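1. got a structure for you, letters missing:
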């Protein structure tokens, strides 16, 4: 009987231990869940990064949350949906344009969404290949700020993006990073918020896969954009982008001048229909006929296709390319072949 009692006490202690472990695990889960909930319901950023959110007829809070997370305006679409469900948001949403900012919490965003549309949006489309000056001119034409204000923003304002770290605060600091896309900006948008919208859009191009590929290629983000800008300005057809990227990459590998006409046009400011030998001798760090390597900064804002072409160039031995009358390019391995192409197509 004594042995049985001792076994019973051991069994009781074992049950108590298991219960204690379960209680501890549940406590940790609650604590962990509480920490996650606190994180998920905080504003995505302290910066006033405002964007127009267009709510279309029939759009649900679930769809809005997914879009807000994609735009990096909220941290968690799941947390947004939970709050939306508590507020019965789906039955109270009205179609229209809403001004939302990354410094708003999900609850504040929902309060704004449930109050009805008040934002007045300006549609701004930035074409691929635009320079920073062209982008600023377009924004000024749309009534968003002045050139002087943009110059101040570019040269003095702080932007919390890793891809800008280590870049000097000069007039070329944001070159190439103002991503070409269509933006819906509030009529009261500031130059800083307009610029920040474009920088946040560029940040979305830096996916984990892209970062891994850049590491594999031993290429910095700015060099990636710099090279893609040359591809953007040289290629007229999407099919040629990866081939042109290959030629430029091959030249860089052997320290051969890139000799990109687009850099000369960039120096001139006003593009010429035809370049002459005197143009190719203009002294400038951006003259890729006189200097090897990449230009000091990107000469334009490249689109996704050109950025992707630099990440995945064709594997070729080509060192020359020439634009044909139809807009496509012909490629050559030697200068003699290039001269033959010139005689044939020009």
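-> Structure received. Computed from a predicted model, the values in this text were never measured in an experiment.

2. Only C-alpha atoms from now on, for both contacts and neighbour counts.
-> OK.

3. what's the single longest helix in this structure?
-> helix 2-40 (DSSP state H).

4. buried ones in that helix?
-> Using 16 or more other CA atoms under 10 Å as the test for burial, helix 2-40 gives residue 40.

5. for stretch 79-91, same thing?
-> By neighbour count on 16+ other CA under 10 Å, the buried set for stretch 79-91 is 79, 80, 81, 83, 84, 89.

6. what comes into contact with it?
-> 37, 40, 41, 60, 61, 62, 65, 106, 107, 110, 114 (CA atoms under 8 Å, 6 or more residues apart in numbering).

7. which among those end up buried?
-> Counted by 16+ other CA under 10 Å, the contacts of stretch 79-91 give 40, 41, 60, 61, 62, 65, 106, 107, 110, 114 as buried.

8. this is the other structure I want to compare:
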């Protein structure tokens, strides 16, 4: 019989034959499948264990390297060190200054503490007395107390001579040193050309940082630069027109008893200028006399000086102090009104009018109040 004539079916020794035999034994097939399932289960379990252990190890490494507490000292520190925080320094820069000065153990310890404390956004520039090896929280406590800033605060309305004296005192200089520096180095202070070399009006009221090497000239330059920045923010502009507004702002700062009155005082000044009326402002008169009091006598108004706005029409030749934002904005945008006179009858009671007769009654009431509360009676003519 030829191969072609052989009966159909697998060769007894072939793989197909063995498979056929196995398929014909159900018990063996079940055993084989059970063993396969067990092997797969064990493999999956081992893989899960490996992955879990790997994840735990990775998490432990990440936590240890990325989220571990930064280096920090444990207490209030020892000894003493001074750190100068400059204007505009952010928290990272402050942290770096503290770290470089040996105050904190790491920049990150300080920045983490600062970011968790809302007071940190108001850290003032200044020269701070701290200690070596302080905890980040202890250092932050010193920096967030404005009383520790050790800077120089120039209040609104201070005259240049008062600012000079404050700088002398803060820097431990002989009285008159800063004034001499202002006159000698006026050309290097950054004053605009229309200022004529005079600093009055350009020593902007603010807090200024003072470090070990701070000089009087450096402080004056910083004040003038600050003034230019703040003037631009207020929309003051430049040129002679801006200088006239600055003069008005200084008069508003000196005359108004409350910021609520700034706009109306500015309007009185502009209305009187528009009508050609003398300003008759005691603040300007006393500036020319070198006095800080607003008390004036009838004899005072006859004294010849360019700031005597009883004798000379128009504005005084320069500002009479260093005004702040509110006074500058009032001078730029006076409150609408027809007022020509004002007088502060008593604290919290400033009266404005366009009637001379009403003004006279207000002045009489002012004088009565003064007689009841003071031994000397100033005159009120506005």
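-> Structure received. Note that the coordinates shown come from a computational prediction; the quantities given were computed from them, not determined experimentally.

9. one step back: just to be careful, could you list which of the contacts of stretch 79-91 of structure 1 are in helices?
-> Using DSSP H, the subset of those located in helices is 37, 40, 61, 62, 65, 106, 107, 110, 114.

10. Determine which two of the residues you listed are furthest apart.
-> 37 and 114 (22.1 Å; CA to CA).

11. Number of residues surrounding residue 261 of structure 1?
-> If you count neighbours by other CA atoms under 10 Å, residue 261 of structure 1 ends up with 18.

12. Then the one 3 residues further on?
-> The tally of other residues near residue 264 of structure 1 (other CA under 10 Å) stands at 22.

13. pretty sure residue 289 of structure 1 is touching residue 256, no?
-> No: when contacts are counted by CA atoms under 8 Å, residue 289 of structure 1 is not listed as touching residue 256 (9.5 Å).

14. out of the two, which sits in the more crowded spot?
-> Legend: neighbour count by other CA under 10 Å for residue 289 of structure 1 and residue 256, higher for residue 289 (21 against 17).

15. Stretch 348-367 of structure 2 spans what distance, first to last residue?
-> One end of stretch 348-367 of structure 2 sits 16 Å from the other (CA to CA, to the nearest Å).

16. quick one: buried residues of that stretch?
-> Going by 16+ other CA under 10 Å, stretch 348-367 of structure 2 has these buried residues: 350, 351, 352, 353, 359, 360, 362, 363, 365, 366, 367.

17. can I get those in TSV with secondary structure and distance to residue 44 of structure 2?
-> Below are these laid out as TSV (DSSP: H, G, I helix; E, B strand; the rest coil; distance: CA to CA, whole Å):
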residue	secondary structure	distance to residue 44 of structure 2
350	strand	89
351	strand	91
352	strand	92
353	strand	95
359	helix	99
360	helix	102
362	helix	98
363	helix	100
365	helix	100
366	helix	98
367	helix	101
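
18. Sort out which one of those residues lies nearest residue 79 of structure 2 for me.
-> In terms of CA to CA, no member of the buried residues of stretch 348-367 of structure 2 lies closer to residue 79 of structure 2 than residue 350, at 54.1 Å.

19. Pick out the most distant pair among the buried residues of stretch 348-367 of structure 2.
-> Farthest pair in the buried residues of stretch 348-367 of structure 2, by CA to CA: 353 and 367, 17.5 Å.

20. Just give the number of residues close to the corresponding residue of structure 1 for residue 201 of structure 2.
-> In structure 1, residue 201 of structure 2 lines up with residue 176, judged by TM-score structural alignment. As a burial measure, residue 176 of structure 1 scores 28 neighbours (other CA under 10 Å).

21. Please name the residues that touch the aligned residue in structure 1 for residue 346 of structure 2.
-> By TM-score structural alignment, residue 346 of structure 2 lines up with residue 325 in structure 1. Contact partners of residue 325 of structure 1, counting by CA under 8 Å, 6+ apart, are residue 345.

22. so which strand or helix has the residue sitting nearest the centre point of structure 1?
-> The geometric centre of structure 1, computed from its C-alpha atoms, lies nearest to residue 202 (CA atoms, centre = their mean), at 1.4 Å. Element membership for residue 202 of structure 1 (DSSP states H and E) is helix 191-203.

23. so that helix matches what in structure 2?
-> Going by TM-score structural alignment, helix 191-203 of structure 1 sits over residues 216-228 in structure 2.

24. Give me the mean deviation of the matching stretch from structure 1.
-> After superposition onto structure 1, the mean distance of stretch 216-228 of structure 2 to its aligned counterpart is 0.9 Å, using mean CA distance after the TM-score superposition for structure 1.

25. Please compute how far that stretch lies from its chain's middle.
-> Mean-position distance between stretch 216-228 of structure 2 and its chain equals 17 Å (CA atoms, centre = their mean, to the nearest Å).
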